[in-house]
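Novice: this one's structure only:
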């Protein structure tokens, strides 16, 4: 067809001002959330992270930085109304760039505090 242009798809940087975070779910939590009766989840704070809880199960939220950015794209058209003989021109908008994700790591129900063994320099400095 002679009316079609072979220019490719244009890519525009069009951030929407909305921040996005990707959340990596463990398989067992995903199964619970996709069930017919999804559970009620609660979010609590702790000394080093937030804790997502469901009954006796709990997961710590950890931020992971990635060396390769993830770009969220949204398809759009140029907004003009083509005549009946023209093909609408499609484009892609990069709406966000994500440099980190949130992972859920299983938390132990009752974690014993770590045993203080002393610092290396304190341990060996006494003998000098």
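Specialist: All right, it came through fine. Quick caveat: nothing in here was measured; it's all calculated off a predicted structure. Numbers count the residues shown, from 1 in each chain.
Novice: all contacts plus neighbour counts: C-alpha atoms, from now on.
Specialist: Will do.
Novice: can you verify my assumption that residue 42 contacts residue 55?
Specialist: No. Using CA atoms under 8 Å, residue 42 is not in contact with residue 55, being 9.1 Å away.
Novice: residue 73 looks like it's in a strand, true?
Specialist: Yes. Per DSSP: H, G, I helix; E, B strand; the rest coil, residue 73 lies within a strand segment.
Novice: excluding chain neighbours, what is closest to it?
Specialist: Distances taken as CA to CA, 6 or more residues apart in numbering place residue 94 nearest to residue 73, at 4.6 Å, with adjacent residues excluded.
Novice: now the residue nearest to the spatial centre of the chain: closest residue in space that isn't a chain neighbour?
Specialist: The residue lying closest to the centre of the chain (CA atoms, centre = their mean) is residue 22, at 1.4 Å. Sequence neighbours aside, residue 101 is the residue nearest to residue 22 in space, at 5.0 Å (criterion: CA to CA, 6+ apart).
Novice: try this one side by side with the last:
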């Protein structure tokens, strides 16, 4: 029988109460933001969606739900123990601080384009609802 001295990485569930959204940026916008002269971004409302604008391009913000939740982790433990006894008892680990179930996607739009109207029925209803 083998034994294991490795106790693994301690993981604690410690939500921090902050609401997180994951923002998916198109590659061309990432390149602009990482350039030497990043553009000024502005958010504007529209009748159907929020719009993110650069000097020459407009993006519609769309929320996308995901079936696979993303768990945000943060390091835990004492980074700088105060005493020698704290150093012996310090256990580095991870805290699960939030779970994200949806992302915000940026979709390039023309100036006069409108985002599609949202419906209360999801894809399940489109596929299976007609037969019920």
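Specialist: Nice, I can see it. Note that the structure is a prediction, hence the values are computed from the model and not measured.
Novice: picking up where we left off before, the residue nearest to the centre of the first structure: what's it in contact with?
Specialist: 100-102 (CA atoms under 8 Å, 6 or more residues apart in numbering).
Novice: among those, which ones are in strands?
Specialist: Secondary structure assignment (DSSP state E) places 100-102 from the contacts of residue 22 of the first structure within strands.
Novice: hmm, back to that, the equivalent of the residue nearest to residue 22 of the first structure over in the second structure: neighbour count?
Specialist: Alignment note (TM-score structural alignment): residue 101 of the first structure maps to residue 103 of the second structure. Residue 103 of the second structure has 18 neighbours, counted by other CA atoms under 10 Å.
Novice: kindly report the same for residue 6 of the second structure.
Specialist: Around residue 6 of the second structure sit 6 other residues, with neighbours defined as other CA under 10 Å.
Novice: circling back: next, count neighbours for the residue nearest to residue 73 of the first structure.
Specialist: Neighbour number of residue 94 of the first structure under other CA under 10 Å is 16.
Novice: that one reaches residue 70, doesn't it?
Specialist: No. Checked against CA under 8 Å, the pair residue 94 of the first structure and residue 70 is beyond contact range at 10.3 Å.
Novice: could you pull out the strands in the second structure for me?
Specialist: Under DSSP E, the second structure gives strands at 11-13, 22-24, 42-45, 50-53, 58-76, 93-109.
Novice: now residue 71 of the second structure: closest residue in space that isn't a chain neighbour?
Specialist: residue 99 (4.5 Å).
Novice: separation between the one you found and residue 12 of the second structure?
Specialist: 13 Å (CA to CA, to the nearest Å).
Novice: which residue sits closest to residue 52 of the first structure, ignoring its sequence neighbours?
Specialist: residue 43 (4.6 Å).
Novice: so what's that neighbour up against?
Specialist: Per CA under 8 Å, 6+ apart, neighbours of residue 43 of the first structure: 50-53.
Novice: returning to what we had before: would you list the strands of the second structure in JSON lines and tack on distance to residue 125 of the second structure?
Specialist: Shown next, in JSON lines, are the strands of the second structure (distance: least, CA to CA, whole Å):
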{"stretch": "strand 11-13", "distance to residue 125 of the second structure": "35"}
{"stretch": "strand 22-24", "distance to residue 125 of the second structure": "27"}
{"stretch": "strand 42-45", "distance to residue 125 of the second structure": "30"}
{"stretch": "strand 50-53", "distance to residue 125 of the second structure": "26"}
{"stretch": "strand 58-76", "distance to residue 125 of the second structure": "16"}
{"stretch": "strand 93-109", "distance to residue 125 of the second structure": "20"}
